[in-house]
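*Asks:* Return a 3D structure for these sequence lines:
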Amino acid sequence: MSVSEAGPFDRRSLRERTIAYLRGQIISGTLQPGEHVREVSLSDKLGVSRGTLREALRSLEGEGLLVNDGKGRMWVRKLSAQEIAEVFEVRTALEILAATKLAGSDRRAEFADLLERKVEDLREPDLGFGERIEADLGFHALMCELTGSGTLSRSWLQLNSQIRMMIIAAGPERAVGRMRYEAHLPIVAAIRAGDVDAVRKTLTEHMHDFTRRYVGDALAAEPGETPADRR
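*Replies:* Below you'll find the predicted structure:
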């Protein structure tokens, strides 16, 4: 069924359904980082007008999932090793701030319970790649949200698309092992204990490991990249 054929309970607009479909194609890896998004074939496949498709593509460009080459062509975004390092540097600072706030709160046990439940899905061995990404990032987003700071949460969410692109670029085989239930438990434990030093140490190590792995993947991919890959 094309995106133009909505089910009886799908009240989203055609544009919104198109965005959701394309986002899913990128997250699943069907549309690969560095791949050219071909408007004509996509509009025919999805049963939508070129105008609707372009609106959807512009929205995904705004999310950071696509980039425009300046000639009217869209490409699935591919992050450089430098960009990945910069994203993780900012992400680490934001998450340490968030977790420190939670650890210093009188409600820290409640927050720890909520975070532990949020990451519970990662225990499922058959969890789909997209679902695993949502569970993993949902934990970190919730950690920022629980601080009650809208500015902190919005700042973290601005990095969300770039973080997703790193995971997608790594692919299911490499990325799934990095999104483990057990890896999040020390963060929860440090918050529950109200141990600010442990919070900083645990999150720094957690993010440093991710940075090293994803930057390593990006550097390994760069020597043989094509001009499209660099977009």
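*Asks:* When you work out contacts or count neighbours from here on, use the C-alpha atoms and nothing else.
*Replies:* Fine.
*Asks:* any idea how far G64 is from the residue nearest to the spatial centre of the chain?
*Replies:* What sits nearest the mean C-alpha location of the chain, by CA atoms, centre = their mean, is R164, with 2.6 Å. According to CA to CA, to the nearest Å, R164 stands 10 Å off from G64.
*Asks:* Look up the closest residue to W75, ignoring the ones flanking it.
*Replies:* H36 (4.4 Å; CA to CA, 6 or more residues apart in numbering).
*Asks:* The one you found: what's it in contact with?
*Replies:* 73-76, 228 (CA atoms under 8 Å, 6 or more residues apart in numbering).
*Asks:* Using neighbour counts, trim these to the buried set.
*Replies:* 74-76 (16 or more other CA atoms under 10 Å).
*Asks:* mind listing which of these are in helices?
*Replies:* Using DSSP state H, no member of the buried ones among the contacts of H36 sits in helices.
*Asks:* will you turn the residues you listed into TSV that also has distance to I84?
*Replies:* TSV is the format used below for the buried ones among the contacts of H36 (distance: CA to CA, whole Å):
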residue	distance to I84
M74	21
W75	18
V76	16
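*Asks:* now, among those, which is nearest to F111?
*Replies:* V76 (36.5 Å; CA to CA).
*Asks:* any idea how far the closest one lies from L219?
*Replies:* Distance, V76 to L219, by CA to CA: 18 Å.
*Asks:* Here is the second sequence; please produce its structure so I can put it next to the first one:
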Amino acid sequence: MTKIEPLGAVRERVLAALRQEIIAGRLRPGDRLVERELAERFGVSRVPVREAIRALVAEGFVHFESARRTVVRRLTRADVRELFELREALEVYAAGLAASRATEEGLAELRHLLDKAAAATEAGDAETITDVNTRLHDGILAMAGNSLLISVMEPVDGRLRWLTRQNEEWPQLLAEHRQLYDAIASGDPDRARAHALRHVQANYRSTVRHLFGDTEEPG
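*Replies:* I've put the predicted structure just below:
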């Protein structure tokens, strides 16, 4: 007897797949999302596809150009600036907390992720780099030990991953993450916050350069 997948589970599966395709760049800004085509591709009805698209609109990945046309959003300068302002406020704070609350187990996990990031950087594997770097920042948030901070970051986590994917200066990104790890491992909150701030600001400049062909100072 074939088990019927609940509608909510189908919606979440389609949503997760489409979100990852956007983050990875397989669905690019301006690409159209057509309910009928997506339903056929995923082998589902149009209802969970429609709900997944609405969720992507709410998350800021796609928008309705018209009543019948839904496309992947193009990141604007305002989008990038606002997301990085949020990163600067929250990730710098999280780094300071992580430095004061770090455990050997947590630090070992960060070292493991840095090793994976180094291997992916050497291989030029963009999707793995994005995934591992996201897990690295998630690990720092977890080490900060503040559940409210995690809940505040959660609604924009996908867009932050999408933004991270725009920065293709991978060796520099790896070097910054290693420096950030060293600062957190030192147990010095001021040092950790200073490195986190430099990292966010450098990432901002790299992202603006990649998306718009020029540089702009954050803040």
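*Asks:* Would you mind reporting the TM-score between them?
*Replies:* Overlay of the two chains. TM-score (TM-score structural alignment, normalised by the length of the second structure): 0.81; 209 aligned residues with a CA RMSD of 2.8 Å.
*Asks:* Return the list of helices and strands in contact with the longest helix belonging to the first structure.
*Replies:* Ranked by residue count, the top helix of the first structure under DSSP H comes out as helix 196-221. Secondary-structure packing of helix 196-221 of the first structure (3 or more CA pairs under 8 Å, 6 or more residues apart in numbering; DSSP states H and E): helix 81-103, helix 160-175, helix 181-193.
*Asks:* what helices or strands is the following helix or strand past the first one leaning on?
*Replies:* Translated: helix 81-103 of the first structure. Past helix 81-103 of the first structure, further along toward the C-terminus, the next helix or strand under DSSP states H and E is helix 108-118. Helix 108-118 of the first structure is packed against helix 129-145, helix 181-193, with contacts defined by 3+ CA pairs under 8 Å, 6+ apart.
*Asks:* right, and those - which one's nearest G47 of the first structure?
*Replies:* Nearest of these (CA to CA): helix 129-145, 24.6 Å.
*Asks:* Buried ones in the closest one, by neighbour count?
*Replies:* 129-130, 132-137, 139-145.
*Asks:* what's the matching range in the second structure for it?
*Replies:* Alignment of helix 129-145 of the first structure against the second structure: residues 126-142, by TM-score structural alignment.
*Asks:* Repeat that for stretch 21-30 of the first structure.
*Replies:* Using TM-score structural alignment, the residues of the second structure aligned to stretch 21-30 of the first structure are 17-26.
*Asks:* Next, the buried residues of the matching stretch.
*Replies:* For stretch 17-26 of the second structure, burial by neighbour count (16+ other CA under 10 Å) applies to 18-20, 22-24.
*Asks:* Just put those residues in a markdown table and tack on secondary structure.
*Replies:* Converted to a markdown table, those look like this (DSSP: H, G, I helix; E, B strand; the rest coil):
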| residue | secondary structure |
| --- | --- |
| L18 | helix |
| R19 | helix |
| Q20 | helix |
| I22 | helix |
| I23 | helix |
| A24 | helix |
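*Asks:* Tell me the one among these nearest to L197 of the second structure.
*Replies:* I23 (23.9 Å).
*Asks:* From what I see, the closest one and W162 are in contact.
*Replies:* Yes: using CA atoms under 8 Å, I23 of the second structure makes contact with W162 at a distance of 4.5 Å.
*Asks:* follow-up on the earlier one: could I get the helices and strands packed on helix 196-221 of the first structure as JSON lines with distance to E120 of the first structure?
*Replies:* Shown next, in JSON lines, are those (distance: least, CA to CA, whole Å):
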{"stretch": "helix 81-103", "distance to E120 of the first structure": "19"}
{"stretch": "helix 160-175", "distance to E120 of the first structure": "18"}
{"stretch": "helix 181-193", "distance to E120 of the first structure": "7"}
